[in-house]
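Colleague: Sharing a model that was predicted from the sequence below.
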Amino acid sequence: MAHLKPLLAFAVALLLVPRGRGSCRTAPAALHPSGHRALRQVLVAGNDSLASEPGAAATATAAPTPTKSPSEAGHSEPASSGSDAVDQAAEGAVKVYAEHTEPDYSQPWQRGKSHSSRSSGVMMLGPDGEPLVCTNAHSVEYATQVQVKRRSDDTRFEARVVAAGRDCDLALLAVDDETFWENATFARFGGLPAIRDRMTVVGFPIGGEQVSVTQGIVSRMEVTGYSLAWRELLALQIDASINPGNSGGPVFNDEGEVVGLAFQALTSAENIGYVVPSEIMAHFFEDVHLNGTFTGFPDLGLQLQRMESPALRAAYNMSEGEQGLLVRLVYPLGSCAGQVQQGDVLTKFDGVDVASDGTVPFRGEERIDLSYLVSQRFVGDTADVEVLRDGQLVQLQIQLKAPDWLVPVSLKGALPSYLMVGGLVINVLSAPFMFSEYGSVGGSPTGLQDQLWFGVKNQTDEQVLVLSQILASDATTGYERYSDIQGRNAQIHTFNGRPVRSLLQLAREVVTCEAPYMAFGVDHNEEVILETAAVQNATADVMAVHAIPSFASKDIVDALGKEGVLKEPTA
């Protein structure tokens, strides 16, 4: 159901080939320190949207809306129908090579070892006629180098990422060398297919160097978990064989039109693959074109409960035949804050009736999750909402926002933030950090999981801070047995008796502290206390011993420098 943080439901694999290996990787790049190199299982959401974030800033405009005709989009004339049309359109498939250097989330002052991957993409034209390659965002995440090669060429060309959207696992690449685009075949986009329509998947999966072509049918179309950013968006399920390396590969209908890109597969079954549909691609393209960057898919910012129980509906003064969803929580920074109230019953979104099972009408006789309707809109749009409040219908207008969770699912391509105080290493809690420390979210301590799934952000800069390590120094003597402090990654709640809201706030209080002691309040009312006079020299000593370049991450150092409070120790 829409707008609830999801429980984990099924395992999917992102279809990326680590070069030189016979395995694929199932966890999104930012969610495990081994990056694209390992075969991992990631558990993904069932029916509820979770988190989103912008991708890399765009420097080029986006592509035409997929539902436009070839003439409207400025593409070449379509080929003949049937297999000839697909064969000709498949010439637009490209192979994508990337070198990745991901952060080390456990030791955030350094990066992990560089590693390689290969995936697929498709050539297309932007709204101003600019040539682009569209691929998956996970194919180029934390990439230090990206190259592309056409199927009929043996030359690799340098490419650069001009836009990336982790929500929908899409990215746009530009190739500045005009030689790459000579006699190019550009994609023509089609609309949503019907169930049982035949599809052709083209890409460069594991098992060979040449292009691979497989066929299947559309077996399902519904709101599905996108494993890269843990979002719930429309996806096509197909039974064509798609494998590691197919990531970003075009999926064609019989007319040779691109109806989507392959992006993940179900690992617990055979021949169940997932495709980002052209409708989602259109949203991504338009978002980037209008805003110059990917702003994400909006979310209502509500925790909702189905009302299929007659007793539950009666308790909330709903008459016979009335339907809707019960509002259990309104997120303070969400789209509906200040408008919708806890205990309201959501009955309509943009004039469309919401059923008590959380669905809305879709394509005639079909039904689909409410989140699909919300995802059709853009961040910043105004939407109409109807609620039942104390037995009366109330009409409201809300401004749609992207969700902003207390514990981020990714770092939006940024490096992790950290603070080191006399040997105490303090990290910001995130899903990638949990994967790094414990191998999975489910292996993390219950307290950290609760913050991820149920934590509520009340202020825009609010974060969850954890004490991840205590490195030996003169200031930390006596804390060698870190297990005595409720185990590693205890949450930091207070500093010298004051609540801790963010890493920057804590860093500011540390560098300006004039009290004789620094007291860090952690879980279960325990404290870690350092002598203030010993902290600066101890911090410098630890930096020298462990080759740590700075006592804090660049974002923290820069912010403190602008505030004029920086007293950075030197190693």
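Modeller: Everything's here; your move.
Colleague: CA atoms for contacts and neighbours, from now on please.
Modeller: Will do.
Colleague: now the strands for the stretch 101-250 of the chain?
Modeller: In the stretch 101-250 of the chain, the segments counted as strands under DSSP state E, counting those that start in this stretch are 115-125, 131-135, 143-150, 157-165, 170-174, 198-203, 212-226, 231-238, 250-252.
Colleague: alright, now check it against this:
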Amino acid sequence: MASGAGTGIIISSDGLVVTNAHVVNGATQINVTLPGNGGTHAASIVGIDTTKDLAVLKVSGVSGLVPATFANSSTVHVGDTVLAIGNALGYGGQPTVTEGIISATNRSLRDSSENLTGLLQTDAAINPGNSGGPLVNTSGEVIGINVAVATGTPSEPAQNIGFAIPSNTVTAALPALEAGKSASGSPSPSQTTAFLGVVVTDAPNGAAVVEVQPSGPAAQAGVQAGDVITAVGNEQTPDAAALQAAIRAKKPGTTVTLHIIRGAQQLTIPVTLGSTQVTS
């Protein structure tokens, strides 16, 4: 059975935790390890919204926890010093802390089910396992939830380009998620949609791959971070939204041909799409 690791943020004294939806979506068992001597406890999903990449968990058998303080992310400026905290690479034990600055604001990312806008960009080192963890200011207040990192290509690796969901987006979504609804306030129904397994952003001539999700359809087919997807079959994908729409229009299990620019190469890569549960 496959397993994975991520990070969460305590938001109530009785064990509510917010994290990324992609950390827990589809999980059959969730365990939460609390810092210090808090031990490991079973947890369950209270509310999830894959379109916002947010989920709220309830940790069993705990009390007296200290919730995080969320700052107003609209006051964040480029150049502000920040710290990224998380379970980097799933090492466990004490969280890993890295320092950086806010490099940009209002960034956008998409994948098969998400449309993340208004993101904060940081050069603080973010690694697999950091997803769902806090990006904090120098007062220790949460200004964002770490969600993705750009890795680039083997020949042109990206350095220190991470993204976080702003705290204002998170706090606006929490009441609905805590009530077992999606961030829009409706019950959290799910539907199965086709899944490529990449996070993309707009490029001048297509959808640039920021991150390839491990073991996903794209990774298995050889798609790499830094690739620019210009078409799905005969359908042009001039930007990230067009790629997202093209994939969601397909059925899971369909094999599609991706037209890709990789450096000076133009490639065609067949990919058999997977499936994912989408809540909205």
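Modeller: Structure received. As the structure is a computational prediction, the values presented were derived from the model and not from experiment.
Colleague: and the strands of the stretch 101-250 of the first structure as TSV, adding mean neighbour count and distance to residue 262 of the first structure?
Modeller: Below are the strands of the stretch 101-250 of the first structure laid out as TSV (neighbours: other C-alpha atoms under 10 Å; distance: least, C-alpha to C-alpha, whole Å):
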stretch	mean neighbour count	distance to residue 262 of the first structure
strand 115-125	26	9
strand 131-135	27	9
strand 143-150	20	17
strand 157-165	23	15
strand 170-174	26	10
strand 198-203	26	8
strand 212-226	19	12
strand 231-238	27	9
strand 250-252	29	7
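Colleague: okay if I get these as CSV plus distance to residue 282 of the first structure?
Modeller: Below are these laid out as CSV (distance: least, C-alpha to C-alpha, whole Å):
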stretch, distance to residue 282 of the first structure
strand 115-125, 13
strand 131-135, 12
strand 143-150, 23
strand 157-165, 12
strand 170-174, 11
strand 198-203, 19
strand 212-226, 16
strand 231-238, 12
strand 250-252, 14
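Colleague: which stretch among these comes nearest residue 85 of the first structure?
Modeller: Ranking those by proximity to residue 85 of the first structure (C-alpha to C-alpha) places strand 250-252 first, at 9.4 Å.
Colleague: Relative to the second structure, what is the average displacement of the closest one?
Modeller: Following superposition, strand 250-252 of the first structure is found to deviate from the second structure by 1.3 Å on average (mean C-alpha distance after the TM-score superposition for the first structure).
Colleague: which bit of the second structure covers that strand?
Modeller: The aligned range for strand 250-252 of the first structure in the second structure is 134-136, by TM-score structural alignment.
Colleague: ok, residue 228 of the second structure - contacts?
Modeller: 203, 205, 206, 207, 208, 209, 260, 261, 262 (C-alpha atoms under 8 Å, 6 or more residues apart in numbering).
Colleague: try residue 105 of the second structure
Modeller: Neighbouring residues of residue 105 of the second structure by C-alpha under 8 Å, 6+ apart: 77, 78, 118, 119, 120, 121.
Colleague: these two touch, right, the third one and residue 109?
Modeller: Spelled out, that is residue 118 of the second structure. No. Using C-alpha atoms under 8 Å as the test, residue 118 of the second structure is too far from residue 109 to be in contact (9.2 Å).
Colleague: Mutual contacts of these two, please.
Modeller: What both residue 118 of the second structure and residue 109 touch, as defined by C-alpha under 8 Å, 6+ apart, is an empty set.
Colleague: Map the contacts of residue 105 of the second structure onto the first structure and name those still in contact.
Modeller: Retained in the first structure: 78, 118, 119, 120, 121, out of the contacts of residue 105 of the second structure (criterion both residues aligned by TM-score structural alignment, their matches' C-alpha atoms under 8 Å).
Colleague: what's the spacing between the aligned partner of the fourth one in the first structure and residue 395 of the first structure?
Modeller: The alignment partner of residue 120 of the second structure in the first structure, by TM-score structural alignment, is residue 236. Remark: distance between residue 236 of the first structure and residue 395 of the first structure (C-alpha to C-alpha, to the nearest Å) = 34 Å.
Colleague: Also residue 457 of the first structure?
Modeller: 26 Å.
Colleague: For these two, indicate the residue with more neighbours.
Modeller: Legend: neighbour count by other C-alpha atoms under 10 Å for residue 457 of the first structure and residue 395, higher for residue 457 (19 against 13).
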